[in-house]
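A.B. asks: requesting a structural model of the entry that follows:
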Amino acid sequence: MEQYFKILNWDNLQTAILPISLCAPGFLIMLLRSQFITGRIPNIASASMEYVIITSLYYSLTVPTFIYVGEYNPLTLFLLVFLGPIIVGLVFGVIYQKGFMKYVYNFTHIHPIHHPAPTAWDYLFGSTRKGCWIIVTLKSSEPIFGYFGTESFASSDLEKRDIYIEKVLDDKWNVIGTDDYQRGIWIHEDEILSVEIIK
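C.D. replies: You can find the predicted model right below:
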C-alpha cells in the first residue's frame, strides 16, 4: 500500500496533470462540437496537435480574465479546464448547426476551403432538419420515395453510410400502408447511388 502512496506523490500528480491540462479543453471543445456535426471526431493520437492548438487559443482568451479576477480555487480551476470548454464546444456546435457562419461568410464574402463536415453526406444530413421528402436512387436505378422524419436516421459513421427511412411512399408521394401499419426501409450503403432531399 505504501508503494501506491509513493507513486501518487505531488510530483507525479503534477506530471500527470500537465498533459491533461494541455489537451483536455481542446478535446472537450471538439467533442461537444462534434455532437452537432455528423462524422466521427478523429482519435486522440491523430488529432493531439489540433487539441493542443485549440487549447492554446482557449487559454489565451480565458486565462487573462481569471488573472484579472484573481480568484484561484478548485471551483475556478474546474470552470477554466472543464466547464468552460464544454460551454464553448456547445456554442460552436449550435453556431454550426444553425448556419450562423454562412451568414458571416456571405456578408464578408469569405469562402473557406476547409469545412467542418468531412464529406458531402455529413454536410447534407448534418444540415437537414428532420421532416422532409427524400428520394434514394439505388444502383439498380430504382428510386425509393420516402419521408425522412424524426424516426429516420442517416449514419454518422465515416465508414458506414447506410440510411433508414421511416415512411416509404409511392411515386405519387402517397403513404404505403395505413396509420397503424406503415412501411419503413433500411438501405445498405452499397445499394445507394444518389440521395435527393426535397424541402
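A.B. asks: contacts and neighbour counts: CA atoms only from here.
C.D. replies: Noted.
A.B. asks: strands of this protein, residue ranges please.
C.D. replies: Here the chain has its strands, by DSSP state E, at 132-138, 143-148, 153-154, 163-165, 167-169, 185-187, 192-198.
A.B. asks: how far does the third one sit from its chain's centre?
C.D. replies: Averaging C-alpha coordinates over strand 153-154 and over its chain gives two centres that are 14 Å apart (C-alpha atoms, centre = their mean, to the nearest Å).
A.B. asks: just checking, what packs against it?
C.D. replies: Strand 153-154 is packed against strand 163-165, with contacts defined by 3 or more C-alpha pairs under 8 Å, 6 or more residues apart in numbering; DSSP states H and E.
A.B. asks: also the fourth one?
C.D. replies: Helices and strands touching strand 163-165, as assessed by 3+ C-alpha pairs under 8 Å, 6+ apart, comprise strand 143-148, strand 153-154, strand 185-187.
A.B. asks: to compare against the first, here's another:
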Amino acid sequence: MPDLKSVESVYLVLGFIVPGMIITLVRAQFFTGRVRTLSENVVTYIALTVLYYGMAAPVVEYVLSIREPGRAKIFAWLGLIILLPTAIGFAFGFLGQNDVFRRILQYFKINPVHAAPSAWDYAFARLRGDHFVMVTLSDGSTVSGVYGSHSFASSDPTERDLFLQEIYDVDSDSWKKRSEQQAILIPSKEIKHVQIWNPKGV
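C.D. replies: Next up, the predicted model:
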C-alpha cells in the first residue's frame, strides 16, 4: 500500500483503487453485501480500475482535457472516480443477480463459477415480492410464513438467521393467516432446511 501521508499517494489511491472499490462495493449489494478487507482486495481493485479506465476511455480523455481549474473540473473528476463507477457497479450487480452474464457464457458452452458465494445467498437475493416459506427446524417441527419486503435473510456466513414478517398456520396444505399478525426470528442453529413457494402456486 502507498504511504498516504503524501498528497501524491492520496491521488494515486483515488485514481487507481477507489473506482474499483466502488464498483465492487455497489455490485456486492446485489449478492451478499460483503466484501473482503482492503489488504485482501487491493490487487482486485487495481485490476478492476484499469479495466474500468479502458471501458471509460472517452470520459477519461474528456476529463484530462479540462485544463482550467473550477467547478467543471471538480465535477468531471467526481463523475469519473465516483459516479460512473457507481453506475457500472449497479449495472454489474443487476445483470449478475439476474444471471445475464452467466447465461451468455453458458450459451457458448462455458460454465463459470457462480458469483453468489452460497445457495442461501443465491436463493434469497433473487426473491421478488412475497413468498411462502416453510422452515424445518432442528427438532423436526416446522414454522411457516411469508418472506417479503419486511423479512430478512442474513448474509453473514457465520449466522444464517431468518426473519419472517408474518407467520401462517398450515393444515393439510392450506395456508391460513393468524387472527393477529405475528413475525418470527429463527436463529441459524435452529434451521434444518427451508422450502420456498411462489404465492401463486399455493
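A.B. asks: point out the most buried one among the helices and strands packed on strand 163-165 of the first structure.
C.D. replies: Across these, the average number of neighbours (mean count of other C-alpha atoms under 10 Å) peaks for strand 143-148, which reaches a mean of 22.
A.B. asks: how close does it sit to the second structure?
C.D. replies: By mean C-alpha distance after the TM-score superposition for the first structure, the fitted strand 143-148 of the first structure averages 1.4 Å away from its aligned residues in the second structure.
A.B. asks: angle of that strand against strand 192-198?
C.D. replies: Between strand 143-148 of the first structure and strand 192-198, the angle comes out at 50 degrees (axes from the mean of the first three to the mean of the last three C-alpha atoms, to 10 degrees).
A.B. asks: quick one: strand 143-148 of the first structure to chain centroid distance?
C.D. replies: Put simply, strand 143-148 of the first structure sits 25 Å off its chain's centre (C-alpha atoms, centre = their mean).
A.B. asks: just checking, what packs against it?
C.D. replies: Using 3+ C-alpha pairs under 8 Å, 6+ apart, strand 143-148 of the first structure sits against strand 132-138, strand 163-165, strand 167-169.
A.B. asks: which one of these lies closest to S48 of the first structure?
C.D. replies: With C-alpha to C-alpha as the criterion, S48 of the first structure lies closest to strand 163-165 of these, at 31.5 Å.
A.B. asks: coming back round to it: so which of the helices and strands packed on strand 143-148 of the first structure gets nearest F125 of the first structure?
C.D. replies: Closest to F125 of the first structure of these, according to C-alpha to C-alpha: strand 163-165, at 10.3 Å.
A.B. asks: hang on, the earlier thing: tabulate the helices and strands packed on strand 163-165 of the first structure (TSV), appending distance to L90 of the first structure.
C.D. replies: Shown next, in TSV, are those (distance: least, C-alpha to C-alpha, whole Å):
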stretch	distance to L90 of the first structure
strand 143-148	26
strand 153-154	22
strand 185-187	31
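A.B. asks: which one of those strands lies closest to V195 of the first structure?
C.D. replies: That would be strand 143-148 among those, by C-alpha to C-alpha, at 9.5 Å.
A.B. asks: between the closest one and strand 132-138, how many degrees?
C.D. replies: 150 degrees.
A.B. asks: got a list of contacts for strand 143-148 of the first structure?
C.D. replies: Here strand 143-148 of the first structure makes contact (C-alpha atoms under 8 Å, 6 or more residues apart in numbering) with 130-138, 165-171, 173.
A.B. asks: show me the contacts for G93 of the second structure.
C.D. replies: With the criterion set at C-alpha under 8 Å, 6+ apart, G93 of the second structure makes contact with V26, R27, A28, Q29, F30, F31.
A.B. asks: out of those residues, flag the one nearest to I196 of the second structure.
C.D. replies: F31 (18.6 Å).
A.B. asks: quick one: map that closest one onto the first structure.
C.D. replies: Matched across to the first structure, F31 of the second structure falls on I37, judged by TM-score structural alignment.
A.B. asks: tell me the spacing between the residue nearest to the spatial centre of the first structure and M49 of the first structure.
C.D. replies: The centroid of the first structure falls nearest to S34 when counting by C-alpha atoms, centre = their mean (2.1 Å). Going from S34 of the first structure to M49 of the first structure by C-alpha to C-alpha, to the nearest Å gives 17 Å.
A.B. asks: who's in contact with the nearest residue to N198 of the second structure once chain neighbours are set aside?
C.D. replies: Nearest residue to N198 of the second structure in three dimensions, chain neighbours excluded: H131, at 5.1 Å (C-alpha to C-alpha, 6 or more residues apart in numbering). Neighbour list for H131 of the second structure: V146, Y147, G148, I196, W197, N198, P199 [criterion: C-alpha under 8 Å, 6+ apart].
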